[in-house]
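Participant: quick check, what structure comes out for this input:
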Amino acid sequence: MDKLQGKVAVITGGSSGIGLAAAKLFVAEGAYVFITGRRQKELDEAVRAIGGNVTGIRGDVANLDDLDRLYESVSSTARRIDIVFANAGIAEFATLDNITEAHFDKLFSTNVKGVLFTVQKALPLLNNGASIILTGSVASAKGTHAFWVYGATKAAIRNFVRGWTVELKDRGIRSNVLSPGPIDTPIIDQQPPDAIARILSTIPMGRMGQVDEVAKAALFLASDDSSFVTGIELFVDGGRAQI
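Facilitator: Okay, here's the model as predicted:
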C-alpha cells in the first residue's frame, strides 16, 4: 500500500464525503495530506478519523485569503505539493423560474472561482510532475431538471483541465477531472428526495455510488498508475453519463 509513498497532497473539502474518503486512502497509501473544511468541528473530527499524517486547515475556497492561509501553512512545514485535489463544492437545485442571483453567485463562487484559485495559488509549491484533480460531476454532461446551474459550474472546470493540460505540459503537471454520479454523501442528504429518486432511476447500475469507489478513482489519478493520463474526465457514475 505505497502508491503515494512520500507524496504530499492538498484536498479541499476534506472533512466529509468524497474528500474525507480520499484523504484516508491517500494517507493509507503513504501520503501526507492537508485537508480543508469550512466548519472547525467537522474538520477536527475528520483529522481524528484519518489518524495521522494529516493537517486540517479551516477555510472556504471561495475566500482567497483562506486559500493564502492554506498554502502558507503548507509552506511553513517546508513541504512541496505533489497532488492537488480541488474537491470542495456545493450543490443546490433551482428551476429556471426560481433562479436568483444569490443562487448563481454562490455556486459559481465556490465551484468555479474556488477551484481556479485553489490551483493557481498552489502553483509555486507544486512539484514538476504533480497531479491536479478536480471534482466534476455527471451533471456537466447530462441535462437534469433544476440542477443545470450546478451542472454549468462543473462544465466550466472541465474546460479548465483542457487548458491546463497544454499550459502546464512543460512542467509535466497532469490535470484531470473526476466526475461522480450520485454518491452517498452529506450533499445528497440535503437534496429533495423526489429529485434524487429521478436521478437514481437513470443509473444503469441501479444504485447510488459510495465515497470509497470515488476515492479509489482519485487514487488512480493521483498516482503514477495514471502517468500517461491527462486532460480527461473520468466518470464514476454507474454508467449514467454514458447512455
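Participant: please count neighbours and contacts with C-alpha atoms only from this point.
Facilitator: Will do.
Participant: state which helix of this structure is the longest.
Facilitator: helix 148-167 (DSSP state H).
Participant: how close does the residue sitting nearest the centre point of the chain get to residue 71?
Facilitator: Taking C-alpha atoms, centre = their mean, the centroid of the chain lies closest to residue 87, which sits 1.8 Å from it. Residue 87 sits 16 Å away from residue 71, going by C-alpha to C-alpha, to the nearest Å.
Participant: for residue 138, which non-adjacent residue is spatially closest?
Facilitator: Once flanking residues are discounted, residue 138 sits nearest to residue 181: 5.1 Å by C-alpha to C-alpha, 6 or more residues apart in numbering.
Participant: so what's the residue count around the one you found?
Facilitator: 23 (other C-alpha atoms under 10 Å).
Participant: how about it, what does it touch?
Facilitator: Going by C-alpha atoms under 8 Å, 6 or more residues apart in numbering, residue 181 touches 137-139, 208-209, 235-238, 240.
Participant: to compare against the first, here's another:
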Amino acid sequence: MRYLGKKAVVTGGTHGMGRATVDKLIAQGAEVLLTGRSTEKAEGVKAHVVKSDAANLQDVEKLETEVRERLQSIDLLFINVGYSTLTPFPQATENDYDRTFDINTKGAFFTAQRLAPLINDGGAIVFTTSVATEQGAEGLTLYAAAKAAVRSFARGFAAELAPRDIRVNVVSPGFIDTPSMGVVGASPETLQEFKEIGDRITPLKRHGTMDEVADAVLFLGFDATFTTGSELAVDGGLGQGVQV
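Facilitator: Below you'll find the predicted structure:
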C-alpha cells in the first residue's frame, strides 16, 4: 500500500481525471476527500464525498471546515476543477467570461488559499491546467487564458510555500479520453470531431488516458520531491514542439 497513512483532497474528483486519481489513491491505501458540483457519480466510492462548487466562495469556505473536521491535515491537494466551452470569442458573453474565470481561476486560487494551512509541511499541491495555454485554438480563448493564470499561480504559491517545504506543481493534459472531453455542452457530433482532430494533431496520434494523467499527478504529489513551480505535460508531445 504505497499511500497508506496519506491523506488527500481532490476537487473535481467525481469523474474524469480527478476520479482516476481518487481511485488510484484509494487503491494504494490513502484516505481521500473528493468534491464535485454533483456527487451522484461518487456513490459507492470509499472516500469522503463533499458537494462543492469551486465558483462559490461560501462552498470553498465550507470545504475548509469539512477537510479540517474529517481529515485534520492532508498530504496532497489536487485542484482539478475545470470548465470550458467551444465558444468563439465574437460570440462570448459576459456570463461566459465570468463563469470560465470563476471556476478555473478564482476557484483554484481560493481553494489553495483556504486549504494550504491544512497541508502538512513537506506536502504538495497539484493544479490541472491544459495544453491550450501553449497554443491558440478557436473557441478556447477564455479557457486558455484562465488556465494560464493558474499556471502563474503555481509559480507564486511555490515561492510562498517553499519555507514549509510544500511543493506546488502543475499537470498539463492534452487531448484526454474523458466522458466530456473537457468541454461543457458540446453535442456528440462535436465531441467526435474534437476527438478526431486530437488524434490527428497529437504527435503520438492518440488521446491520453485518464490513468496516464493520474499517474503524473501522483508523481508530482509524492515522488518529485525536488520539483516545485514546474509543469508536467501529459499531451503526447502536442505542446512541446514535436514535429511528426
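Participant: please determine how far the counterpart of residue 160 of the second structure in the first structure is located from residue 64 of the first structure.
Facilitator: Under the alignment (TM-score structural alignment), residue 160 of the second structure maps onto residue 167 of the first structure. Using C-alpha to C-alpha, residue 167 of the first structure is found at 22 Å from residue 64 of the first structure.
Participant: for the second structure, what spans make up the strands?
Facilitator: With DSSP state E, the ranges of strands along the second structure come out as 7-11, 31-36, 48-51, 74-79, 119-128, 167-173, 231-234.
Participant: of these, which is nearest residue 197 of the second structure?
Facilitator: strand 167-173 (15.5 Å; C-alpha to C-alpha).
Participant: name the residues of that closest one that are buried.
Facilitator: 167-173 (16 or more other C-alpha atoms under 10 Å).
Participant: now do the helices in the first structure.
Facilitator: According to DSSP H, the helices that the first structure contains are 17-28, 40-50, 64-76, 101-108, 114-120, 148-167, 186-189, 193-200, 211-222.
Participant: now the fourth one: buried residues?
Facilitator: When neighbours are counted by 16+ other C-alpha under 10 Å, the buried residues of helix 101-108 of the first structure are found to be 103, 106-108.
Participant: now the shortest one
Facilitator: By neighbour count, and taking 16+ other C-alpha under 10 Å as the criterion, the buried residues in helix 186-189 of the first structure are residue 188.
Participant: what residues does stretch 59-70 of the first structure touch?
Facilitator: 12, 36-39, 57-58, 88, 109-110, 113-115, 117-118, 121.
Participant: against the second structure, where does it fall?
Facilitator: Using TM-score structural alignment, stretch 59-70 of the first structure pairs with 52-63 in the second structure.
Participant: the matching stretch: end-to-end distance?
Facilitator: 7 Å.
Participant: rewinding a little: from the contacts of residue 181 of the first structure, which would you call buried?
Facilitator: Using 16+ other C-alpha under 10 Å, the buried ones in the contacts of residue 181 of the first structure are 137-139, 208-209, 235-238, 240.
Participant: and the furthest pair within the buried residues of helix 101-108 of the first structure?
Facilitator: Checking the buried residues of helix 101-108 of the first structure with C-alpha to C-alpha, the most distant pair is 103 and 108, at 8.7 Å.
Participant: for residue 92 of the second structure, see how far away the counterpart of residue 105 of the first structure in the second structure is.
Facilitator: In the second structure, the residue paired with residue 105 of the first structure is residue 98, using TM-score structural alignment. Separation of residue 98 of the second structure from residue 92 of the second structure (C-alpha to C-alpha) stands at 10 Å.
Participant: what sits in contact with each of these two?
Facilitator: By C-alpha under 8 Å, 6+ apart, no residue touches both residue 98 of the second structure and residue 92.
Participant: quick one, what contacts the closest residue to residue 38 of the second structure other than its chain neighbours?
Facilitator: Leaving aside its sequence neighbours, residue 38 of the second structure sits nearest to residue 51 (C-alpha to C-alpha, 6+ apart; 6.1 Å). By C-alpha under 8 Å, 6+ apart, the contact set of residue 51 of the second structure is 35-39.
Participant: and for residue 147 of the first structure?
Facilitator: Residues near residue 147 of the first structure by C-alpha under 8 Å, 6+ apart: 92-95, 139.
Participant: just those residues now: which is nearest residue 26 of the first structure?
Facilitator: Looking across the contacts of residue 147 of the first structure and measuring by C-alpha to C-alpha, the closest to residue 26 of the first structure is residue 139, at 26.2 Å.
Participant: what does that closest one align to in the second structure?
Facilitator: So, by TM-score structural alignment, residue 139 of the first structure is matched to residue 132.
Participant: for the first structure, identify the residue most remote from the centre.
Facilitator: Distance-from-mean max, the first structure, by C-alpha atoms, centre = their mean: residue 97 at 29.4 Å.
Participant: now that residue: how far from residue 146 of the first structure?
Facilitator: 10 Å.
Participant: hey, which of the helices of the first structure is tucked in deepest?
Facilitator: helix 17-28 (a mean of 25; mean count of other C-alpha atoms under 10 Å).
Participant: and it, how far from the second structure on average?
Facilitator: Mean deviation of helix 17-28 of the first structure relative to the second structure after superposition (mean C-alpha distance after the TM-score superposition for the first structure): 0.6 Å.
Participant: quick check: angle from that helix to strand 81-86?
Facilitator: Orientation check (axes from the mean of the first three to the mean of the last three C-alpha atoms, to 10 degrees): helix 17-28 of the first structure against strand 81-86 gives 160 degrees.
Participant: who does helix 17-28 of the first structure touch, helix- and strand-wise?
Facilitator: strand 8-11, strand 32-37, helix 40-50, helix 211-222 (3 or more C-alpha pairs under 8 Å, 6 or more residues apart in numbering; DSSP states H and E).
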